[in-house]
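Student: based on what follows, work out the 3D shape:
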Amino acid sequence: MSSSEDTPLQQTEDAASVKKHKKGNSAKAYISIILLAAVPSIIFSAATALLVVFTFRNRVILGDGSGELQTSHASDNLSLASRTVRDFIKTGGSDAYYIQFNPSTLTTIASITGKFAPYLSSAIMGLAALFAADFVQKTSQKEQNDKLLTPNQLTLLIGLFSGRLEELWKATRVRANMGGKFAAPISHTLTILIIVTVLGVLIPAVDTWFGIVVKPSEQTQLNFTTPSNHSFGRGFLQGKDCVYSDYHYPCEALKGYGADGNFIPYLPTDKEPFKILNNISTKNTISNISSNSSQSLFYLSDAAISSSKLDFKASAFAISTQCEIIKVQCQQGDRNVFDCTKQLPNRATDVTKVGFKFYNDPSLTGNISYPNYAFLNPLYFYVFLEVGELYGPEGPDVFTGTLEFGCSSTIFDATYAWVDGSIAQFNVSSTNGSIGGVMAAPFMNDNANISQQAVISSLARLSANYSDAVPLTAAAFSYSALALSYIGMESRANIIEQSRSTLTLTRVPIIPFYILITLNALIHDSSLQRRKHQGPGTGLGEIPWLIRPYKGY
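Tutor: Now for the predicted structure:
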């Protein structure tokens, strides 16, 4: 320290020494603040980078599958706004990345940003204080009195460094009342405080939301198989003559029904059509795609599809039959035959005979007699059931009688999409008359009647009255026609095929993911911008009170 006795040279040297000492202290303070700001910034940046890297490096691209093998999603009857709000709160939105990564590890990494956001905010406010100190020091050195802060402005600036919301509100009101801008340090500090306060609240909130919505999720991976490896479709044998020369019998392959003149009354039990008819086949099955009180629609498919994990589109034949009662006749003991009331609550317990007659018109007037066959679509036919026992409503009287139905059947070329274990699409178009001949052939000469008798008898027992027997009889014909005509069919390769596998992945909703990344980038950019505006020439030794720890967010 210089004294009054020091020479001018010594006083100059002492002043230079003091200035050098202060400059050294300022540089050390500057470096310390920069390092303190860098530590949370580095940790913050590393956590954000790891979050991005782990998400995209482990991302699994899920195949959408064929557009022809899509299922429609049930509506939840909520408005678009309601669904959006609900998705945001519960799931983070409908769009998401799926990754092969532990969800707990990912949310732990993300939580680092939320925990270090307050520390990074403090560092940013420290750098803002450094900027303010540098401004005041340089303004004082240049003696720019018009730019110096007034006592009220200094008080306002110090209040902003406290980070309290009331000081922020106070500064905002002062600026609004002034109708102009603050001096540089106050304006910058106010802007930074607003930014770090908002980000300091949003980042932990979004981080918490992110931790809630990131969850394990079972997803389906679809992979195309080209060409198809499975043959679940069905079609008639290719290259066969479908009109037998001597008897006009549909399809040479149907000789097993007696096309050669040696008629048999039923199918041998080792034949596939018999197994299909009796629902004991391990290769083929007949399913009902839709039915109601007046219509039934049946189609033939592969029995293996129920246990398959494949999605596919295949071809098939389908048949729809409708019937209506023409006449019901009853007889009690030796009495004369009389008409029964259609709604008479009798219960048939034994169908002793089934008969069919085919016609070429819906009015059932033009009979088609063997050896000709019904090469028509739709098929028009008459069915009669001889009932051996009918128990009356008052019992124990036993009735015998005949039920007569007029029916029509439409045969379709069908294609269906099987997706995730069920029918997703079923499209039909009416086929040509030759297929009608194939379906009707087993019923033209009583070859199928014994089998039909068993099928219809079992169905008739389900009837509470005669009207109930109508759709059951229609269903029995459709079922039997498909089963018995299988002898002329072969398997067809799937039109489209894709494998289905289930993966357990981590679901990362896109909306909270990018919101969190954006907020992290904003607060980190604020830190970088503050450091760029600082220089080691800051007069920290002159204005130490400007450096205060930030206690806010």
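
Student: from here on, just use CA atoms for contacts and neighbour counts.
Tutor: Will do.

Student: for the helix or strand containing residue 217, packing partners?
Tutor: For residue 217, the host element (DSSP states H and E) is strand 215-224. When contacts are defined as 3 or more Cα pairs under 8 Å, 6 or more residues apart in numbering; DSSP states H and E, strand 215-224 sits against strand 496-509.

Student: re earlier: so what touches the strand holding residue 217?
Tutor: 62-66, 103, 497-508 (Cα atoms under 8 Å, 6 or more residues apart in numbering).

Student: so which residues of the stretch 101-250 of the chain form helices?
Tutor: For the stretch 101-250 of the chain, the helices defined by DSSP state H, counting those that start in this stretch cover 103-141, 151-161, 165-178, 184-213.

Student: out of those helices, deepest packed?
Tutor: Scoring these by mean neighbour count under mean count of other Cα atoms under 10 Å gives helix 103-141 as the most buried, with a mean of 22.

Student: show me what it is packed up against.
Tutor: Going by 3+ Cα pairs under 8 Å, 6+ apart, helix 103-141 lies up against helix 8-57, helix 184-213, helix 510-532.

Student: for the shortest one, which residues meet the burial criterion?
Tutor: Across helix 510-532, burial judged by 16 or more other Cα atoms under 10 Å covers 510-513, 515-517, 519-520, 523-524, 526-528, 530-531.

Student: kindly report the same for stretch 356-373.
Tutor: Going by 16+ other Cα under 10 Å, stretch 356-373 has these buried residues: 356, 357, 358, 359, 360, 361, 364, 368, 373.

Student: inside strands: which ones of those residues?
Tutor: Those of these mapping onto strands are 356, 357, 358, 359, 368, per DSSP state E.

Student: my guess is the third one contacts residue 378. True?
Tutor: No. Between residue 358 and residue 378 no contact is recorded; they are 11.1 Å apart, counting by Cα atoms under 8 Å.

Student: contacts made by stretch 280-298 with the rest, please.
Tutor: By Cα under 8 Å, 6+ apart, stretch 280-298 touches 272, 275-276, 279, 299-304, 318-323, 470-471, 474-475, 478-479, 482-483.

Student: would you do the same for the sequence below? I want to compare the two.
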Amino acid sequence: MATNMDGDKIDPITEKPIVSATVTSVNADSDPSALESDTAKPSRDLKQAIYAIVGGVALPCIPIIVVSAVLLYVIFKHRIVPREAKATTDNVTALIKEIRHQGGNAAYYVEYNPSTITTIASWTGRVIPYLSSSIMALVAFFAARHIVIKSKHGDHTQLPTPEQLTLLISLLGGSGFGPLKETALYRWGRKEKLVAPLPAAFAALGVITLLGLIIPIVDTWFGVATQPVTITQLYNTSTKAYHSYGRNLDPGTTDAAICPDGPGYQAGSGSSGQSWWWPCNLFTTIPHPANIFLQGAVAVADLQLYGTTNDMLSNYTGLLSSDSTQNQTMFFYADSRSSKTLDFKAQTLGISTQCIIATTSCGYIDTNETDYQAFKCSDGFGGDVSYCYPNVWPANASESGLGGCTTGIGYATDAQLSSAAPMVNFTDADGLSETEIQGFLQQNPTYFATWGIGFPALDSRLFLNGDAQVFPNSSSQATWILNCSSTVYDVTYTYVNGALHSFNATVAEPVWGAFFSAPFTWSWLGGLMPAKLSLENAAYFAGSKASTGAEMATLWAQEYSKAALQLSVGVFQPLTNDIEQIRNSTITVARIPLVPLYLLLGFKFIYVIVVILLAIGAYCFTHPAETEVVKAQLSVQGLAAAHFDQPDLVRKNVVQEVQSRLELAKNGGSSTSETPAGQPLKRAATEPAMGSAPAGEATEEPAKVGLMPTRAGTWKFVLLADGAWQSVKPIVQTLVLNEAKDGKFGAVGDAYAAWK
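Tutor: So this is what the prediction gives:
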């Protein structure tokens, strides 16, 4: 085949023998010089090619990009981040079930309608299967370029047979699994190698079809896994809107100061000249011990008797210091207004008390002869269990002291109860000395002993399961002594989701020990009756609930901590929270699992990248200005229109029928005898080339389909049969007219009848 190569341009091809055959006779109308003078070079339409390429990219990519962008915008625009940790799944079966139904543990939480989100995501999944034809239109540029180049170079071994051209056109139509199945069956059924560009077209349609199948599957999984859930969301509050759930001392105003100098102040001195200290949680209107009262007694009563108040006590059990080895229970001031809707951090004060049973170690003696129950924990600390406080001043326990008490308490200087708190003079406003009373020890922790008679109130000589530390006195009443220590702490705690979340405690200044112990120190005074009742209530509760002396000591210690806080609550005021955040536990959101979401976006991204690469390759490597004309004919419609000048002709099996008619012609049929006027190409007679088959024997080669430019500047499909290019037009014309006579083409067939 003679060619004229001018760069990538293809000159008109005249009918000449190629490869192993030479033309021995050609119709006069097909003289090469005449053809070359009359035939125009194929038209170049770069603008139309660019339109085709841009359309092939835009139609599938723009919907995918837009829908994916809208989906991501909705997700990240309305995304919220829950603060609570999600549980992990260790069981393999449960993990698989979780992945299948929930898409795994990792997820976005979006305050948006989940149905709307899944609907947006499904838009591309629904249309992607219908976009393969647009993408295969880009592949058609490569196919057309291949056929043009091979036709130009005369490489007939790399050109498709009519059957393979039919398969190629079917693949480029992008109609899904049908063309793929037909091509695979043809390849394996006939054991015939597929020439380019069929393998590339097959692979391209396979990838596109596979992605078109995977994307809807992943999209379905995404829709199943995206579910509405109720979560908790936290919101920061304005600094000015902080609540006051902490507690600190109320300094009062200048005219009505309550605790202007802190927990107390220096008030006088004892008989030994020792200065003594007055707590601000007590007050007196007349300078006499009998007229000492609690500050804020109404607040005290409300807290003790569960009245209407914002004051509340909470407790924490844990290691309260770095050197602690055992958990301890602390009670601290809290606020009843705290709830699950507000998380906060606040400061307050707390007390932790520990007691041990010490009846025998304090040398308790019960004798009917003296009619008193003496104890002596040390040389400096002793008394009588029927007295309200240690009567070690004077040292003889049988002398002086306030008797007639069922409970008593006395503070000491150390944990071994080596020495009782010193007695001090109560001095009035005029400086006149009054009676001496027990003073306060400014130390933290504070150490003390407490005792009780008649708790538990059982008419039996076996108390608390026969505990040797709790036994009856001469009146058959349970009697016991406890050795205790109480520590005041500065507390900072966080309250999250209606529960205590974190807790930090440091030992407070020593003055706080005297402050909280003051109401108990003088509890025998009439004005401090709430303190006396608190001691009795603690003894009653512990004695009634405990089953052993050790358990009774623990329960009594907890009751003492609560009572100490309750009796002083009147001088405390709310303290603004350090930080806080609003908690909303009723938010319904869409749970979007990350695995199916990003798988879906990933496959769509691959889909878009494949299309864009195809478009870039079509523009850069297929010379689309010339190839676009050929590419347009790589379809059933294009094939028929190219040969009959009738764009409306549509037949699916044109090339297949051409092959069968060609075989008929080889066997002596007359299908190729009818050639329209003006058709220059005839079937050429051939003879063997040098070195080929002997004379008289035809060279059996399968017919191939190529392209050649026409005089009108277009392209024409031609058949390579017996070593020469042949026009397929006469064969197709005969086919159409014969079938038109049978009424198979209707009005279209009638139009071709007139053409004959």
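
Student: tm score of chain vs chain?
Tutor: The pair, once superposed, lands on a TM-score of 0.75 when counted by TM-score structural alignment, normalised by the length of the first structure; 511 aligned residues with a Cα RMSD of 5.0 Å.

Student: quick one on the thing from earlier: in TSV: the helices of the stretch 101-250 of the first structure, plus distance to residue 459 of the first structure.
Tutor: Shown next, in TSV, are those (distance: least, Cα to Cα, whole Å):
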stretch	distance to residue 459 of the first structure
helix 103-141	56
helix 151-161	88
helix 165-178	81
helix 184-213	53
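
Student: can you say which of these is nearest to residue 392 of the first structure?
Tutor: Smallest distance to residue 392 of the first structure across these (Cα to Cα): 66.4 Å, for helix 184-213.

Student: where's residue 571 of the second structure relative to residue 302 of the second structure, distance?
Tutor: Separation of residue 571 of the second structure from residue 302 of the second structure (Cα to Cα, to the nearest Å) stands at 14 Å.

Student: to clarify, my last question referred to residue 151 of the second structure.
Tutor: For residue 151 of the second structure relative to residue 302 of the second structure (Cα to Cα), the value is 105 Å.

Student: go on, residue 48 of the second structure?
Tutor: From residue 48 of the second structure to residue 302 of the second structure the distance is 91 Å (Cα to Cα).

Student: residue 245 of the first structure matches what in the second structure?
Tutor: Mapped onto the second structure by TM-score structural alignment, residue 245 of the first structure lines up with residue 267.

Student: what sits against that match?
Tutor: Taking Cα under 8 Å, 6+ apart, one finds 275, 276, 277, 278 in contact with residue 267 of the second structure.

Student: among the residues you listed, which are located in strands?
Tutor: Under the assignment DSSP E, the contacts of residue 267 of the second structure contribute 275, 276, 277, 278 to strands.

Student: now the helices for the stretch 251-400 of the second structure?
Tutor: Under DSSP H, counting those that start in this stretch, the stretch 251-400 of the second structure gives helices at 297-304.

Student: more neighbours, residue 571 and residue 302 of the second structure?
Tutor: More crowded of residue 571 of the second structure and residue 302, by other Cα atoms under 10 Å: residue 571, with 24 against 18.

Student: quick one: buried ones out of the contacts of stretch 280-298 of the first structure?
Tutor: Neighbour counting with 16+ other Cα under 10 Å marks 272, 275-276, 299-303, 318-323, 470-471, 474-475, 478-479, 482-483 as buried within the contacts of stretch 280-298 of the first structure.

Student: before we move on, the earlier item: mind putting the contacts of residue 267 of the second structure into CSV with distance to residue 513 of the second structure and neighbour count?
Tutor: Formatted as CSV, the contacts of residue 267 of the second structure follow (distance: Cα to Cα, whole Å; neighbours: other Cα atoms under 10 Å):
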residue, distance to residue 513 of the second structure, neighbour count
275, 17, 14
276, 14, 20
277, 12, 21
278, 13, 18
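
Student: wait, what's in contact with whichever residue in the second structure pairs up with residue 119 of the first structure?
Tutor: Aligned counterpart of residue 119 of the first structure in the second structure: residue 130 (TM-score structural alignment). If you count contacts by Cα under 8 Å, 6+ apart, residue 130 of the second structure has none.

Student: from the ones in strands among the buried residues of stretch 356-373 of the first structure, which two are the most distant?
Tutor: Spatially, the most separated pair among these is 356 and 368, at 10.9 Å (Cα to Cα).

Student: the helices of the stretch 101-250 of the first structure: which one's closest to residue 225 of the first structure?
Tutor: Comparing the helices of the stretch 101-250 of the first structure by Cα to Cα, helix 103-141 comes nearest, at 31.8 Å.

Student: what does residue 208 of the second structure correspond to in the first structure?
Tutor: Under TM-score structural alignment, residue 208 of the second structure pairs with residue 196 in the first structure.

Student: how close does the nearest residue to residue 30 of the first structure once chain neighbours are set aside sit to residue 24 of the first structure?
Tutor: Leaving aside its sequence neighbours, residue 30 of the first structure sits nearest to residue 536 (Cα to Cα, 6 or more residues apart in numbering; 6.0 Å). Using Cα to Cα, residue 536 of the first structure is found at 9 Å from residue 24 of the first structure.
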